[in-house]
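>>> missing the sequence, but the structure's below:
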């Protein structure tokens, strides 16, 4: 493994420009496309590893992500010096990754303590009801929270069925993504917008119609598809008739505490901050993250162990997300630097594509490019990137450019469902389903499934008068 890392380092260094210089900040305008190769390599590893060498990947995915991260940091050291590399890395880890993973950890832990028991058979109508419930819950308790509460009972209900992977695919699309479009609590990119000045209820008031249309059509497609599979399958035994019960209800106030902590961090502005190698850590955000960890620990303390055991709860899904997304947040550093350089960077073509000849933002282009990049770059940093490309002024974006903000919001949330890495809950749901015996599609298999379902729907959303991207603005 070390030999391959050395070869890759030498290959990238051979392709990089031959001027290395130190700078106070990472100069994205002076960087060229080879700096994005480690990020591309990490994405390919995530896509192909479980497919081509599953056993090796399962045991060494953390080391593989770390190798690509080390390659990224080595290239940044060569380009800009050790001090700038360290500042960029600290900013990625403390300024972006830390809050991201702490929130996911808290939601995963607390939701994992809620146990739904009883006899539930995975019929098309039962499955559709669970998907609809999760879609409605997602904007209140977050896509991660809703997914972690409902995924295990849904898996148990569908395990006896020979065709069940499609149920989890639609669960990822609806509960782990689309359902979170109506509040900053629902999906990380909208939370990023909230922290940058977007009103809490802005998405609720401005994209509720589009979200209802997307969710309604998806549920209708699912019913037809699940009925088709269900009628081909042999009749399953009816089983017992134990009533549905919810255990671990002490975790519901803890979910409310998570929501309150997030709202507190946005409303409370003490003006106190700490500087860590150029990264500004504000007191309210540090307090929020500490509270989230305490809430998670309270859940572990208050929830009976048998509830988590019955849930099949373990730390591997969140461990996998933590390791892989640490690699993603590191390897994406040069990519974001080049994108932030705008017309002066290696991705100047992208800035031109989302801008009309008269200088106005192209709303359809923002929708598609925010969405497609969210599918592969993670939707939270992608949302922020296009938020800044569109000017970064929340008042203007909520006013005269509200169509652009809607396009960015919908693209980031909806199209985060296109791949396993578009939104963090996607990976966790797929990992839990695989562990519980459901044969989930590979990275590319899921991409084909999701693309076949979603791309026609996004085209409909873009062009048909029934759900125009632009009419409401």
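Looks like it arrived, so ask away. No experiment lies behind these values; they were computed from the predicted model shown.
>>> from here on, contacts and neighbour counts on C-alpha atoms
Will do.
>>> any idea which residue sits dead centre in this structure?
Centroid-nearest residue in the chain, with Cα atoms, centre = their mean: residue 423, separated by 1.6 Å.
>>> surely that residue and residue 378 touch.
Yes: under the criterion of Cα atoms under 8 Å, residue 423 makes contact with residue 378 at 5.8 Å.
>>> give the residues shared as contacts by the two.
By Cα atoms under 8 Å, 6 or more residues apart in numbering, residue 423 and residue 378 have these common neighbours: residue 416.
>>> returning to what we had before: show me the residues around the residue nearest to the centre of the chain that make contact.
176-177, 375, 378-379, 416-417.
>>> before we move on, what about residue 207?
181-182, 406, 410.
>>> take the one below as the second:
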């Protein structure tokens, strides 16, 4: 395949980036149709190139083998987290805000960046709504709770779950990039605390006075259900019954089908066991996960020819990219993988970008966890950390911004947020590249 087959994928991602910015109302009402159109163009091109049967088989494989488990996990985490309600008076002081951001960062690898964001964003907004300077609080919340904090497990961030589905060990990122994550998150929390304290001193004390209502956490059954999600995912990684079903060439393994079915059951239990008023108080609705489901169905379809071109190696249309991340001797350049994966994740969404570079590095999880562990670490860090650089880098980013805007906090535009996040994070990524703490440095 030649490069024109990648145009639908590029067009889809540009639509996601520019649609809400240039024609917000039209995009909001028709984003599903726009995404589906790009997916249909992809399938038509595949049918023209390889025949209808091959195009249908590729489409079924993309949806059943890649997309299904991805969206079911997001759906379960979103549903269960939406049933946890934090009430009471929380004053938006620098100490309180830093503690909430730290908590979100810590729990993100357990409940997912979507779960952490949905649990804490509304209490954080309520705590800071009266402050005249509060936008920076939400920007750092997106960076930390909705992105960086999810780097330590497949439950944390969609790209890592994609890697898990490809065979990466569940605790691999926990063991291999905990130090880098601690350094990045620690630096970000210190920077935020300094900025928030400076802003707070310039505000009138009355802006942060509360009524003294005690803080309470309701819907605690959902914490048990989150633990069930974690346990279910772990069991599916270890239980290998050796049973699979062939669907038009796609092998569906029994343990994965059981895992996804149980995730749907857990989400249903959350809806059944949680009082409706908890979700109403959270402002819970299905639109964010509906948007993610539609857009990612199209993304996983449109990326099929891109993956095929990457699999062609140096002779394929993306040979230039392979040359950029590989030395003349054939060894991977870890620093190049980190920056290419990261910067593309910021604009192309981090889950498909992770998948793209995972395949570019060979796609063999055993090799990537072994002799090429530095490459897998670079891909993982780039995809997770730099997903925070734009609103479209990770699914929860837009959710948090939309909720904040709805509650009266005027969030920056697409490019305004990008500049603010980049000013904070790019220097940290340069520091991470230079620090002698990982094989990331072995080939730069």
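Now that the structure is in, tell me what you want to look at. Not measured: the values here are computed from a predicted model.
>>> among the contacts of residue 207 of structure 1, which lie within helices?
Judged by DSSP state H, helices contain the following of those: 406, 410.
>>> most surrounded residue in the contacts of residue 207 of structure 1?
Ranked by the number of neighbours (other Cα atoms under 10 Å), those place residue 181 first, at 30 neighbours.
>>> trace it over to structure 2, please.
Under the alignment (TM-score structural alignment), residue 181 of structure 1 pairs with residue 151 in structure 2.
>>> now that match: how far from residue 108 of structure 2?
8 Å (Cα to Cα, to the nearest Å).
>>> quick revisit: measure the aligned partner of the residue nearest to the centre of structure 1 in structure 2 to residue 291 of structure 2 for me?
In structure 2, the residue matched to residue 423 of structure 1 (TM-score structural alignment) is residue 394. Distance, residue 394 of structure 2 to residue 291 of structure 2, by Cα to Cα: 13 Å.
>>> kindly report the same for residue 411 of structure 2.
Taken as Cα to Cα, the span from residue 411 of structure 2 to residue 291 of structure 2 is 20 Å.
>>> pick out whichever of those two has more residues nearby.
In this view residue 411 of structure 2 and residue 291 are compared by other Cα under 10 Å, and residue 411 has more residues nearby, 20 against 14.
>>> okay, and the aligned partner of that one in structure 1 sits in which element?
Here residue 411 of structure 2 is matched to residue 440 in structure 1, going by TM-score structural alignment. Assigned by DSSP states H and E, residue 440 of structure 1 belongs to neither a helix nor a strand.
>>> list the contacts of residue 440 of structure 1.
165, 168, 430, 433-434, 446.
>>> at 10 Å what do you get?
164-166, 168-169, 430-434, 446 (Cα atoms under 10 Å, 6 or more residues apart in numbering).
>>> same question for residue 168 of structure 2.
Here residue 168 of structure 2 is in contact with 154, 160-162, 237, 364-366, 368-369, 376 (Cα under 10 Å, 6+ apart).
>>> again, only using 7 Å
Residues counted as contacts of residue 168 of structure 2 (Cα atoms under 7 Å, 6 or more residues apart in numbering) are residue 365.
>>> can you tell me the SS state at it?
What DSSP: H, G, I helix; E, B strand; the rest coil gives for residue 168 of structure 2 is coil.
>>> and it, what's its match in structure 1?
Aligned partner of residue 168 of structure 2 by TM-score structural alignment: residue 198.
>>> do the same with residue 272 of structure 2
Checking TM-score structural alignment: residue 272 of structure 2 goes with residue 301.
>>> follow-up on the earlier one: in helices, which of the contacts of residue 423 of structure 1 fall?
Residues of the contacts of residue 423 of structure 1 located in helices (DSSP H): 375, 379.
>>> out of the contacts of residue 423 of structure 1, which comes closest to residue 249 of structure 1?
For the contacts of residue 423 of structure 1, the closest approach to residue 249 of structure 1 (Cα to Cα) belongs to residue 176, at 21.8 Å.
>>> which one is that closest one nearest to, not counting chain neighbours?
In space, residue 176 of structure 1 comes closest to residue 143 once its chain neighbours are excluded; the distance is 4.6 Å by Cα to Cα, 6 or more residues apart in numbering.
>>> do residue 119 of structure 1 as well
residue 242 (5.3 Å).
>>> the corresponding residue of structure 2 for the one you found and residue 91 of structure 2, how far apart?
Mapped onto structure 2 by TM-score structural alignment, residue 242 of structure 1 lines up with residue 213. Noted for residue 213 of structure 2: a distance of 11 Å to residue 91 of structure 2, by Cα to Cα.
>>> cool, and residue 58 of structure 2?
For residue 58 of structure 2, the distance to residue 91 of structure 2 - Cα to Cα - is 52 Å.
>>> those two: which is more packed in?
The neighbour comparison of residue 58 of structure 2 against residue 91 (other Cα under 10 Å) goes to residue 91, with 23 against 20.
>>> so what's the more buried one up against?
127, 208-210.
>>> sec struct for it, please.
coil.
>>> what residues does the helix or strand encompassing residue 141 of structure 2 touch?
Using DSSP H and E, residue 141 of structure 2 maps to helix 135-144. Helix 135-144 of structure 2 is contacted by residues 101, 105, 185, 192, 388, 397, 400, 409, 411 when judged by Cα under 7 Å, 6+ apart.
>>> just after that helix, pick out the following helix or strand.
Next along the chain after helix 135-144 of structure 2, taking DSSP H and E as the criterion, comes helix 158-165.
>>> off-centre distance for the helix or strand just after that next one?
Under the assignment DSSP H and E, the closest C-terminal helix or strand after helix 158-165 of structure 2 is helix 172-176. Helix 172-176 of structure 2 sits 17 Å away from the centroid of its parent chain (Cα atoms, centre = their mean, to the nearest Å).
>>> what do you get for stretch 104-122 of structure 1?
That offset, for stretch 104-122 of structure 1, works out to 19 Å (Cα atoms, centre = their mean).
>>> in structure 2, what residues pair with it?
Mapping stretch 104-122 of structure 1 onto structure 2 (TM-score structural alignment) gives residues 74-92.
>>> next one: stretch 281-288 of structure 1
Taking TM-score structural alignment, stretch 281-288 of structure 1 hits residues 252-259 over in structure 2.
>>> how much does the matching stretch stray from structure 1?
Compared with structure 1 after fitting, stretch 252-259 of structure 2 deviates on average by 1.0 Å (mean Cα distance after the TM-score superposition for structure 1).
>>> so how far does stretch 294-314 of structure 1 reach from one end to the other?
19 Å.
>>> which residues sit against it?
In this structure, residues lying in contact with stretch 294-314 of structure 1 by Cα under 7 Å, 6+ apart are 106, 109-110, 112-113, 115, 152, 248, 251, 254.
>>> noted, bye for now.
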